[in-house]
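[1] pasting the sequence and the predicted coordinates here, then a few questions.
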Amino acid sequence: MDTIELKVDELNCAACSSAVEKALNSVDGVVSSSVAVATGRATISGNNLNGELLAKIATDAGYPSEVIDEGIDPSKLATEIETRQNKNASDWKRRAILGVSIWAPFEALHWSAASLGIEGSWIPWVMFLASTTSMILVGGGFFSSAIGAAKRFKTNMDTLITIGASSAYFFSLFIFISEKIFDHDLGYPMYFMEAAALLAIISIGHWLEATSTAKAGSAIRELLKMQPDTAEIIAEDGSTTKMATGEVGEGIRLLVRPGSRIPIDGVVVDGMSEVDESIVTGEPLPIAKNIGDTLIAGSMNTTGQLILETTVDGRHTTISRIAQLVTSAQSSKAGIQRIADKVSAIFVPIVLVIAAITVIAWVIAGDIETGFVSAVTILVISCPCALGLATPMAVMVAAGESSLRGILVKDAGSLELAGKIVTIIFDKTGTLTQGKPVVATIESENQFSEEDILKYAASVETPSEHPVATAIVKEASNRNITVPSVSNFEATAGIGVRGIVDGKNVTVIRDDAATCKIELDGKIIGRITVTDAIRKEAKSTIAELQASGIDVHMLSGDRKETALSVAKEVGIKPENVHAEASPSDKTDIISSLPRPSMMVGDGINDAAALAASDVGVAIASGTNVAMESASIIIPANRIEATAESIHIAKDALTTIKQNLVFAFMYNVAAIPLAAFGLLGENGPLIAAAAMGFSDITVIGNAIRLKHKLRKRRIKTQ
């Protein structure tokens, strides 16, 4: 299936994104599309897609679009999104300041004159000029958007604002002309300042929205700042020159000085140092790096000087790919938002009908003024601008904060499901365990020391590639034991190895429990037990998940005895252990467990199981961040990030639900009040303030989520 991304302009609300999605989904081959107002991006999935055609379709729908080049530097793309968001915030700030500057002083003049009993004939003229100026300079954007939608036989949020402000203005203009031009007093008040007030207050709300949206995307900027803008290239003669990181290719040697960040992923070819990889992997302690070790872009070189050879070009570093994943997640939509978008799409026409019925009812009742004011109030109070923010704000915050912990969420849908998880299944090897056998115990017989037992065992195991052999040889190396060479080496599958060491026959016999019996000239001299070490945070992570009410299971292809032993050590119930399971068995087991479920594996041999669960979590190495089978990726050395991702998702889901309530609460409560004229002649102003307060409430709740997650992150570091 193909995926194409578009940059879409002039998106103002949820109705706009729904209109673009509807247009894109009508194209042959398109399976799904998602349009994010916050980032101005459309993601289209399907077969045999034509990017230019899709961009034209979106443009013809009234939203200028262009294809995002697949080869574009992710950091450049993030910068473009940031620039767009900042420009949007700046534009709304200008309109808000202009709107308040026009409305506030003339509103004060109006009320001051009324309270002092001043009835100058010039006052209506001043109100008329001020309101007209506001309609042109502040309302122009609203009107343009509404007219554009009308031309396509559509409505959007700006339709309500346009009709509300225009109704107040033209109603007042009619009265003004009647009184000032034809000298005929109709007996109705003018609402010039109310029209200006609506535009000013709504612009303030949009300014706050745009500013908060820009700040919510700050996690990507923080990530990209970790990658240096330039890299120091080493020439063949040993001299160095600086080049823009994005222009550096693969296979180039770079010099990384102490105290500087790694510019591009690579392998150490000279030098040794300790490197802080916390920004990518979440590992708090620096890691020793020697020749042959991998280096991750964005990591901090602490003590020594390193020379690395790049393994990717400067545009496809780990940091860049992480930023791209986070951007995609922030641009995606949760299922709950798609429902909200559908509601929003039909909400505007319904409100227009309610407003029309209200006017007709009041006219029949003989009160035209109340009918007019009530209708304008309904149009303004019903504008669910906050609805378009409710989900995206929470998703952007959660995805951004997750990335700062080394947790990568691929899409909003996964984030939403992770917050509802009732069952979590862990793969054993490489997930709950380290996936690297180590020597656990050495038992001596016949007066032989542990060092002697290791020496003989390591000698005959050195030529072997068996994981148990690797563990024994490594243990001997760790103890600085000199290992003599072996001759007449012989390996027997399923049994063990043998050979001659220092003229003696040495045999290592392995059993199914990974316990090795070491014989010297036919006599047992000791036993070595090898085990796959449990990850140090596994037990506490499982306890934390169980305390949250999540049912924890373990899957393994190992023998039942081994699996039960690991389960007992980490705290998983015996009845929740599924051992000796083939890949197809794992899929069947996951399908039979209560849902939504989450599968946590290494992303390589658990691909089918990851895909079978509702949320697949892959444990990856620092440079393996693009596992197709997983929805969420956590650092290889931080199993506790599984619990963190669920907690973040739950907090985000709670915030989304709260935001949706806040977005509709004012509308649902105020529409009946407005329809029955209970808000009085200041109804339109009260409506505008309530709509703005709805925005502020949603924004404030998202900011609260950001501070909560940030505080928790700092506390656990």
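    Yep, that arrived. Numbering: from 1, shown residues only.
[2] going forward, measure contacts and count neighbours with C-alpha atoms only.
    Will do.
[3] secondary structure element holding Ser591?
    In this structure, Ser591 sits in helix 583-592 according to DSSP states H and E.
[4] who touches the residue lying farthest from the centre of the chain in this structure?
    The centre of the chain is farthest from one residue, Gly503, which by CA atoms, centre = their mean lies 63.1 Å away. For Gly503, no contacting residues are found, by CA atoms under 8 Å, 6 or more residues apart in numbering.
[5] try it against this one:
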Amino acid sequence: MKSRTYSVTGMSCAACAKAVEKALNKNENINASVNIATEKLNIEYDEKKYDFEKIKNIVQLAGYGLLETLNEEEKVKMHEEKVKSLKNRLILSIIFVIPLFYISMGHMMRLPLPDFINPVKYPLRYTLVQLFITLPIIYAGRDFFIHGFKNLIRKSPTMDSLIAIGSTAAILYSLYATYMTATIDPEYHMNLYYESAGVIITLILLGKFLEIRTKGQTSSAIKKLIGLQPKKAKIIENGAEKEVLIENIKVGNIIIVKPGEKIPVDGKVTSGSTSIDESMITGESIPVTKNIGDKVIGGSINKNGSIQFQATEIGKNTILSQIIKLVEEAQGSKAPISRMADIVAGYFVPIVIFIAVISGVAWYLSGAGLTAALTFFISVLVIACPCALGLATPTSIMVGTGKGAENGILIKSGEALETAHKIRTVVLDKTGTITKGKPVLTDIRTYGRYDKNEILKTAASVEKHSEHPLAEAIVNKAEEMNIEFKDYDKFRAMPGYGIRAEIEGKEIQIGNKKLMNSRKIDLSESESDYNLLSNEGKTPMFISIENELAGIIAVADVVKETSKEAVNKLHKLGLKVIMLTGDNEKTADYIAKKVGIDSVISEILPYQKAEEIKKLQSQGEFVAMVGDGINDSPALAQANVGIAIGSGTDIAIESADIVLIKNDLNDVAGAIALSKATITNIKENLFWAFFYNVIGIPFAAGIFYVLFGGPKLDPMIAAFAMSFSSVSVLLNALRLKLFKVAG
């Protein structure tokens, strides 16, 4: 089965999306899902049986269009054209609806009318003027009639069908009244509905215009990300600067970036130093210092230094392109909570038509008359709104995933966004997640006549050419303190013990207890220091000079500065926090205590991590796993929600549902809090969409009028209410933009 994403055109509401899904899914070996908010079709199909043209043909037979996936610029252009077209039709409609409304209703409010269309003196002129003014409005709203009746004939009625039926009923009755006025009874001019049809079309156009404008705001995160990439870059070719289009950059090109310019692609600094603002990509507000050898991210902004860097990733392989792809996929996906709204939307329009017919017939048979029956019939059709139901979930997901992306939290799907709010237990890997994942020198203890600088200088000089990670930590500390290294002779590595060398004729040994004991070196003076450092989860190494204990150097994978704060935030969300590590129990317990973790599972092998997650799930726990390494990927996949630290391996990131670009554990709490806020927003939208229809339809049908003697609902007010319901759902979704992820 092949998976693809296409753009669907011509949809106006959730019922349209359902019609496209229905048309595709009734074919064998096709699994289709349509998102009304993004207007995207996500489809899986057997590529031996289907291709784009066949799928396009199925969609066209259902009454809609299908386009190959558009790039962001094409989508923006298409959206702008849609907005412009709707705006022009809305303006045309408003120009004619104002005089239409004035002519039809003005005399009731004792407003003056020109004498030649006075309804008392010239009733036929009065009706004909309204007819001719209504025609341009019908033209402006022609799409409602074209799509509405087409879908009705195909037995897949949509929101457009409701508007088309309601408006047509009003127009046909008005034409009948015009005929009666001209031929039989001049008093029939009192039964005109031209203004209702005109105002309904205008208000629906206004609602659609506001809806599409607001929809544009919900996907602003992707537009911002797209806008980060410059169009051109300067490369060095044959020793000279040359400006090229970004798509012509090749891996290995040396690129020059000056202060204030954007980094065009991913790469590694080869010359110069600077600080770079990566906030739009990582969410990290503080500029990051970059020196030779450091990585730079395409789309970030060079602040204050000129640099040259070598392009390492271009096109779709850059971090920015991958982020855009992830956000687009997430915004186009559906959350499980949307299924209920989809099911309702699929049956909604036929049910509304049935209710409208029943209410109209019932009122007519009750003796209310044809005019009253028609009023109720049109009001029910116009007030019903599957748009609000259809937009309730996808718009919140679009804004929620976009908000996450702006803050360095990449949520891969609507399902992941929804599932995250159910988490009750967070399991954290230790190395690289709670800790920095890189050993650093933490302590130096000295004995006898030696001082700390001398011990560090001696140890670093011996360890300089060792490939052991602990040796690297000692050498890095010495370089950081600008310590000058000594020359050594007779270097010897002793696996399982340590190393031995000579410096200035003196024998130096660095290693564990076994090495010191084998050389019969007295360690009694250092025993309390050794035990204390070991209990703190550090790795102590003894150093002896001329067979005499000179000091202890302790190295540890230190806890990240943000880890304790992050665990506190998870506790505030009511979550249980567990550490899962292959490290020894003593080290694991010390680190867990330091950051406030509830419980520890230690000394497990990489393949056992997924089994431990399974055990927790079997106990009824809803688990999030947070990790960064290849050995974490099975556990990330097993967990209900897998969260990968962004600096981790590609495999870990691929296995995860959520990726934290900033490598900051605080964002775990941020992602869960964002999920909770998004789900709350979706539930609010669904509640108001259902509540609106539960109240609005009976009100339009006249039930409240029968029971309580309340007012009848004019079709024009119904049209306004319908338009407002969709816009209100979108505006509520946009409130998520105010959510503070770091809060």
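    Nice, thanks for sending it over. Predicted model only: the values in this text are computed from it and were never measured.
[6] and the alignment partner in the first structure of Glu72 of the second structure, what element?
    Under the alignment (TM-score structural alignment), Glu72 of the second structure pairs with Ala78 of the first structure. Take DSSP H and E as the rule and Ala78 of the first structure turns out to sit in helix 74-116.
[7] what residues sit buried inside the very next helix or strand once past that helix?
    Counting by DSSP H and E, the next helix or strand C-terminal to helix 74-116 of the first structure is helix 122-137. Across helix 122-137 of the first structure, burial judged by 16 or more other CA atoms under 10 Å covers 124, 127-128, 130-135.
[8] and stretch 66-82 of the first structure, by the same measure?
    By neighbour count with 16+ other CA under 10 Å, stretch 66-82 of the first structure contains the buried residues 66-68, 73-75, 77-78, 81-82.
[9] dump these to TSV, plus distance to Ala669 of the first structure.
    Shown next, in TSV, are these (distance: CA to CA, whole Å):
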residue	distance to Ala669 of the first structure
Glu66	41
Val67	43
Ile68	43
Asp73	48
Pro74	44
Ser75	45
Leu77	42
Ala78	40
Ile81	36
Glu82	36
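[10] give me the mean distance between the top helix by length along the second structure and the first structure.
    Longest among the helix segments of the second structure by residue count, using DSSP state H, is helix 666-701. Compared with the first structure after fitting, helix 666-701 of the second structure has a mean deviation of 1.6 Å; criterion: mean CA distance after the TM-score superposition for the first structure.
[11] go through the next helix or strand after that helix and flag the buried ones.
    The helix or strand immediately downstream of helix 666-701 of the second structure is helix 703-708, counting by DSSP H and E. Residues Phe704 are the ones in helix 703-708 of the second structure that count as buried (16+ other CA under 10 Å).
[12] what of stretch 340-352 of the second structure?
    341-342, 344-350, 352.
[13] what's the average distance of stretch 199-206 of the first structure to the second structure?
    Stretch 199-206 of the first structure versus its aligned partner: 1.0 Å mean (mean CA distance after the TM-score superposition for the first structure).
[14] relative to the second structure, which residues correspond to the helix or strand that the helix holding Ser591 of the first structure is followed by?
    With elements assigned by DSSP H and E, the helix or strand that comes after helix 583-592 of the first structure is strand 597-601. Taken onto the second structure by TM-score structural alignment, strand 597-601 of the first structure occupies residues 623-627 there.
[15] may I see the buried residues of that stretch?
    Quick answer for stretch 623-627 of the second structure (16+ other CA under 10 Å): 623-627.
[16] next, give me the two most distant ones among those.
    Val623 and Gly627 (13.0 Å; CA to CA).
[17] overlap of the contact sets of the two?
    By CA under 8 Å, 6+ apart, no residue touches both Val623 of the second structure and Gly627.
[18] check the secondary structure at the alignment partner in the second structure of Leu408 of the first structure for me.
    Residue pairing (TM-score structural alignment): Leu408 of the first structure is matched to Leu410 of the second structure. Using DSSP: H, G, I helix; E, B strand; the rest coil, the structure places Leu410 of the second structure in strand.
[19] what's the answer for Val506 of the first structure, then?
    State at Val506 of the first structure, reduced to three classes by three-state DSSP: strand.
[20] related to what we said a few turns ago, turn the buried residues of stretch 623-627 of the second structure into TSV, columns for distance to Gly582 of the second structure.
    Shown next, in TSV, are those (distance: CA to CA, whole Å):
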residue	distance to Gly582 of the second structure
Val623	19
Ala624	18
Met625	15
Val626	15
Gly627	13
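[21] all helices of the stretch 101-250 of the first structure, in order?
    Taking DSSP state H, counting those that start in this stretch as the criterion, the stretch 101-250 of the first structure carries its helices at 122-137, 140-151, 157-180, 192-216, 218-225.
[22] residues contacting the residue most central in space within the first structure?
    Nearest to the geometric centre of the first structure sits Ala399, at 2.4 Å (CA atoms, centre = their mean). By CA under 8 Å, 6+ apart, Ala399 of the first structure lies in contact with 326, 329-330, 408-409.
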